[in-house]
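Undergrad: Sharing a model prediction with you, sequence too.
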Amino acid sequence: MTHSNDKNLLRLIKFGPISLIIFFSILVNVIVIHENKSMSDFDLLSLQEDFEATERQIIKNQVSQLYQHILVRKEAAESELKQSMELRINQAHAIASTIYNNNQHRPEHVVKALINDTLRSVSFNQGRGYYFIYTMDGVNVMHPTVPSLENKALWDMKDVKGNYIIRGLAEAASKDQRQAGFYTWWFPKPDNKQASFKKVGYSKYFAPYNWFIGTGEYVIDFESQIKQELLKEIQKMRYGDNGYFFVMDFKGNYLAHYKTDLVGLNRFNAVDAKGFPLVKEIIKVARSGEGYINYVASIMPETGEPSDKTSFVKGVKDWQWAIGTGTYLQEINEYIDDRKITIEARHQQELIKIVAISVFVSLILIVMSILISKNISLRFQNYQRKIQLDFEALEATKNKLTHMAHHDALTQLPNRVALIERINTGIALSQQVGQSLAVMFVDIDDFKKVNDNYGHSMGDRLLEHVSKRFSEVIGEGDTVCRFGGDEFIFCFPKLSSLLEAEHKVQAIQDVFRQAIPLDGKQVYTSGSIGVSMFPEDGKDAEKLISKADLVLYKSKAEQKGQFLFYDKVTHLKVKRDFKLEEELRLAITNQEFSLVYQPQICTASQQIIGVEALIRWVSPSLGFISPAEFIPLAEDIGIIEQIGEFVLEQASIDIGHYNANNENPVTLSVNISPDHLVADNFANTVLNFAKKAGLNSSYITVEITENVLIADVKKAKPVIEQLRNYGFDVSLDDFGTGYSSLSYLAELPISEIKIDRSFIDKLLVNEQAESLVKSIILIASSGHMSVVAEGVETSEQYERLREFNCDVIQGYFFDKPLSIEELSAKYIPKKN
């Protein structure tokens, strides 16, 4: 019994450890393999979901860009039509003028016939367009499509809304100095007599025969032409290996498709391979706005075979179009399958190795169980390390894709998608602890100058440097992202006070205080900052970003490199600024500007010898706007030349008429913006306006301020010299307020000095001001220049200036600015 037990014990000692090691070896291998497989499956699933989300966003972005392109073309259709019509009529008018000028020796009826025959044969706009001619009292002279109307009086012809058609065209041809204009009416089309369609006409006066030459076009026809051009363009668009766009109308007709044989076919009742009514669903989604659709596509361009597909569809409701593009699930599955094959192959290799080694180790353990157990332990550690490396590689791929979806490629900062998430998270955290959150919108000032001076690659490096410095500013829980271009947004949650938010702003501003080294150059820049606060200014990310952007605009407008916190007053001011810019762009077209003239009085005779033209603007929605407010804005948005030319032209006409009816003509002074002065052919423009108004150049004084000379005296000097050569006088306005007035007098051919009203205001109460005024008059006298004192409002000021021998006085003491009618009534002597 004992022997038997010993044998059993010996057997147990001999085989027990080996059996246990083999058992646990197998158990460990099974667990490792199972965990390896589970983690691989999980990572593959996450990879697939992330890749599908990215593909869905890509097709949405593609369709959104196409939609914006369609809207731009649609909105520009009528404008393009008008430009085309104006060009055509100008060509017709030039042809008629040439025929008239070359045949004046021939009888009138022969010349008229030549003009009619020439224009009658001309057609355009794919055969729809033609010219017609009427006399200014409504008698048809030539009508190529309806010759029966010729020589008939159509003055009283109306459209379906009661508008006089021929009268309107005649008025358009005579309503302004261009003697040309547009007119709109409603008229049936030749192929649809039951309905009326909007029609735009353009007419131009032909003076030799008191005619007007015109043409007209149905807006819907031109818009149809735009649609066809867009559809041809869309049909050719491609991206990637299988990316294309399709367009169908809400009735199911394909309008554009890469398969040209589908274009023109009605597919309203079409279904996919699973019976899904995909066309009806596309139209339904397009009618409601936009959305995704999953279906089986009839063909995949790369393979020529059916494939599951996800498309993004968006409706163009005005045209009843559905536009869309999609991504094939087969492409996504192929990418995932490739990754799966690679991972599974590696897993299989590891499995084979583990099994082989386990068997080998089990055999060796029969002889040397202790050594084998140590060896097995070391080997399993190696296997686990290799498996972990595979896991890490897969995790790195996943993290890279996630990072790309949420970070900016250039700066590696979070992008807009991540920003919204982090702001909303920060709002939730701040709300839990009853604290504030700040959103700070930062814009790098004059970033375009860096690109222009050093190149875009240098601009990118500047953004990288600034981004690194921004990253050093933020603390735990804070966020900075690149919003786009040279714009960045910071999010600071859990702030205890407004003062703490201001400290954050100061930290951001400190980033710009040090120069940024770029290729050996020290580049200095600054940043403007707009700040909004949760919960005072908004409860969600979109509102906070919008309001921070709003005050950023205001901050940059006031002074670059500063910061501004959002408040309701600022909000209203910025809204008014936007409205002011919008109204200002339309002011000239809507004829909202007017001129007044302030008399300039000879100090010795107290008689009017000149006037200064002053512009006034009364906006229908904003009321009276001061020139001090809208002139700088006009310079910023680039329309100051148009305004300046309006003032020059209208003032020349007004004073030309005034002088023609007055035995004592007056001079005209016009203040010119620096941007306008250095514009191309400025001096010739002024000369042309003067000649057109019948006003001698010696009666016009161009007033300039020192800021134009400070900005670029090299550009200004030749313009001033050319003006003087043409006979115009040049006045240096606001003299004495700059830094180098005397040097300009020595360098430039100035004929007049205008003393700034700030000196006149202090003339009687400040000895220094009195000395300066006296010195200015003496300097002008020694340089053979006349002197004008502006802002004279009291008799004491007038007497003192007369004592100093000032030449001309301007101000409310003598008269306020007057309209041309008031000026004429007051200063032109009435004839008996």
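TA: Happy to help now that I have it.

Undergrad: alpha carbons only for contacts and neighbour counts from here, please
TA: Noted.

Undergrad: Three-state assignment for Lys314, please.
TA: strand (DSSP: H, G, I helix; E, B strand; the rest coil).

Undergrad: what's the nearest residue to it if we skip its chain neighbours?
TA: Glu290 (4.2 Å; Cα to Cα, 6 or more residues apart in numbering).

Undergrad: Which parts of the stretch 351-500 of the chain are helices?
TA: Remark: helices assigned in the stretch 351-500 of the chain by DSSP state H, counting those that start in this stretch are 369-406, 416-432, 447-454, 456-473, 498-511.

Undergrad: Which of these sits closest to Pro632?
TA: helix 447-454 (21.2 Å; Cα to Cα).

Undergrad: and for the closest one, what are the contacting residues?
TA: Identification of contacts with helix 447-454 by Cα atoms under 8 Å, 6 or more residues apart in numbering yields 456-459, 486.

Undergrad: And here is the other one:
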Amino acid sequence: MVFAGMVALVLFSSFVLGYVWIRSEYDQFSRQSAEIRQDFLENQKVLLSSETRRSVDNMRFMANRTESVLKDNIRNRTEEALSIAWNIYRKFGSDRPEAEVRKMIREALRPIRYSDGRGYFFIVSIDGVEVLYPVFPESEGKDVTDLQDERGNFVIREEIKVVREHGEGFVTGYWKKPGQETSEASPKISFVKLFEPFDWYIGTGEYLDDVEAAIQKDALDLASSVRFGVKGDKRLFVRTFEGEDLVDGRQAREDASRLLGDDPASRERIIEEQINAAKQKPEGIFVEFLVPEKGEHVSSENLTFVMAVPEWGWVVGSGVLTDEIEEMITAGGERLREKVIRRFIQISLMVLF
């Protein structure tokens, strides 16, 4: 009887100690889970904001340099055209008739194109006669000093003035782009430079919005190539203020649609919230929302960081599903459960044998 009582006491004590140990393990796991969850969120916030800021800073830098990039390009192109003209003049100017040399220069520049065929060279005499205008050759040989842009500016007169006073310079005109006659006039910046032997000036120009579009394409190509995160599965998204997707930034995994869900109405609402938040705080803001459940999946929390690029009317950001950490914690709970079961079996065997 005494032995049985001792055995019962030992068993009871073992189970009490086992319970205390198990409870301690689970309490510790709960505390660690809370710390892991908080650390995960903080790390994700740093990761999302730093990658988004880096991309937006680059976009803003590129946007602010649009005009300077245009001017550098057309200045360099004009210098190339002048180099061609001078080479022809130095080689043939002394032993060929002047009219022939003029024609040689004109025809050498006529077919040259750049910037995907948009750019070309023109020549105007210092007294306002069109010498070369390859996109509208019918104007060649005619006086164009009275030519006005869409705002009534006498652009040729301004070019002549710049060349007479400074030898070279930039002039801005406002024109309706070919094929877009119903649209508003676009600013076109030209660079002109004097060619002294024939009292000509040679120049070229580019529409500001064409250069901006090319720069935007480069910016989008760069943004679409960005990968970050431990698995390299996080990407940026870029949208217009109107909600048009420019770069698909959903995570590259099989269930990527969970970032925004597949319900059109819900997606539209979420995107609108992100855009409005970015427009109100262009410097950056975190937006949290629930992604509606899909099939067997429960609703998931999405943490997104968004910034605005007002210069281009864009919103840039990246997001993460916070259930990623819950999956990690659940896996940790499973490991703890297995550990507890093994420990319980060990204690039971020690007590019984």
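TA: That came through fine. Computed from a predicted structure; not experimentally measured.

Undergrad: And the contacts of helix 447-454 of structure 1, which is closest to His503 of structure 1?
TA: Using Cα to Cα, these come closest to His503 of structure 1 at Asp486, 22.6 Å.

Undergrad: Tally up the residues packed near His257 of structure 1, please.
TA: His257 of structure 1 has 21 neighbours, counted by other Cα atoms under 10 Å.

Undergrad: Now do the contacts for it.
TA: 235, 244-247, 263.

Undergrad: okay, the helices of the stretch 351-500 of structure 1 in TSV with mean neighbour count next?
TA: Compiled in TSV, the helices of the stretch 351-500 of structure 1 are given as follows (neighbours: other Cα atoms under 10 Å):
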stretch	mean neighbour count
helix 369-406	15
helix 416-432	18
helix 447-454	14
helix 456-473	17
helix 498-511	17
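
Undergrad: could you point out the longest helix in structure 1?
TA: helix 2-75 (DSSP state H).

Undergrad: picking up where we left off before, pretty sure the residue nearest to Lys314 of structure 1 is touching Phe312, no?
TA: Yes: using Cα atoms under 8 Å, Glu290 of structure 1 is in contact with Phe312, at 7.3 Å.

Undergrad: Tell me which of the two has more neighbours.
TA: Phe312 (26 against 22).

Undergrad: Same list, the contacts of helix 447-454 of structure 1, but as a markdown table with distance to Ser97 of structure 1 please.
TA: Supplementary listing: the contacts of helix 447-454 of structure 1 in a markdown table, determined by distance: Cα to Cα, whole Å:
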| residue | distance to Ser97 of structure 1 |
| --- | --- |
| His456 | 51 |
| Ser457 | 55 |
| Met458 | 56 |
| Gly459 | 55 |
| Asp486 | 54 |
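
Undergrad: related to what we said a few turns ago, name the next helix or strand downstream of the longest helix of structure 1, please.
TA: helix 77-102 (DSSP states H and E).

Undergrad: Quick check: buried residues in that next one?
TA: Within helix 77-102 of structure 1, the residues that qualify as buried are 77-78, 81-82, 85-86, 88-90, 92-93, 96-97, 99-100, counting by 16 or more other Cα atoms under 10 Å.

Undergrad: so the helix or strand containing Glu583 of structure 1 matches what in structure 2?
TA: Counting by DSSP H and E, the element that carries Glu583 of structure 1 is helix 568-587. Using TM-score structural alignment, helix 568-587 of structure 1 lines up with nothing in structure 2.

Undergrad: For that helix, give me every contacting residue.
TA: 547, 550-551, 553-554, 593, 619, 622, 630, 633-634, 639.

Undergrad: Repeat the analysis, applying 7 Å as the threshold.
TA: Helix 568-587 of structure 1 has contacts (Cα atoms under 7 Å, 6 or more residues apart in numbering) with 551, 554, 593.

Undergrad: Gln179 of structure 1: which of those is nearest?
TA: Using Cα to Cα, the contacts of helix 568-587 of structure 1 come closest to Gln179 of structure 1 at Phe593, 20.8 Å.

Undergrad: quick one: contacts for that closest one?
TA: So Phe593 of structure 1 contacts 587, 615-617 (Cα under 7 Å, 6+ apart).

Undergrad: Redo the residues you listed as TSV? Include neighbour count.
TA: Putting the contacts of Phe593 of structure 1 into TSV (neighbours: other Cα under 10 Å) gives the following:
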residue	neighbour count
Ala587	17
Ile615	20
Arg616	16
Trp617	20
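
Undergrad: Among these, which pair sits farthest apart?
TA: Ala587 and Ile615, at 12.3 Å, using Cα to Cα across the contacts of Phe593 of structure 1.

Undergrad: Map His465 of structure 1 onto structure 2.
TA: Aligned partner of His465 of structure 1 by TM-score structural alignment: none.

Undergrad: Need the counterpart of Ala278 of structure 2 in structure 1.
TA: For Ala278 of structure 2, the residue aligned by TM-score structural alignment is Ala286.

Undergrad: how near is that match to Ile637 of structure 1?
TA: Distance of Ala286 of structure 1 to Ile637 of structure 1, computed by Cα to Cα, to the nearest Å: 38 Å.

Undergrad: Looking at the two, which is more packed in?
TA: Neighbours were counted for Ala286 of structure 1 and for Ile637 using other Cα under 10 Å; Ala286 has more, 24 against 11.

Undergrad: roughly how far out does the helix or strand where that one lies sit from the chain middle?
TA: Secondary structure from DSSP H and E places Ala286 of structure 1 in helix 278-288. Distance, stretch centre to chain centre, for helix 278-288 of structure 1: 32 Å (Cα atoms, centre = their mean, to the nearest Å).
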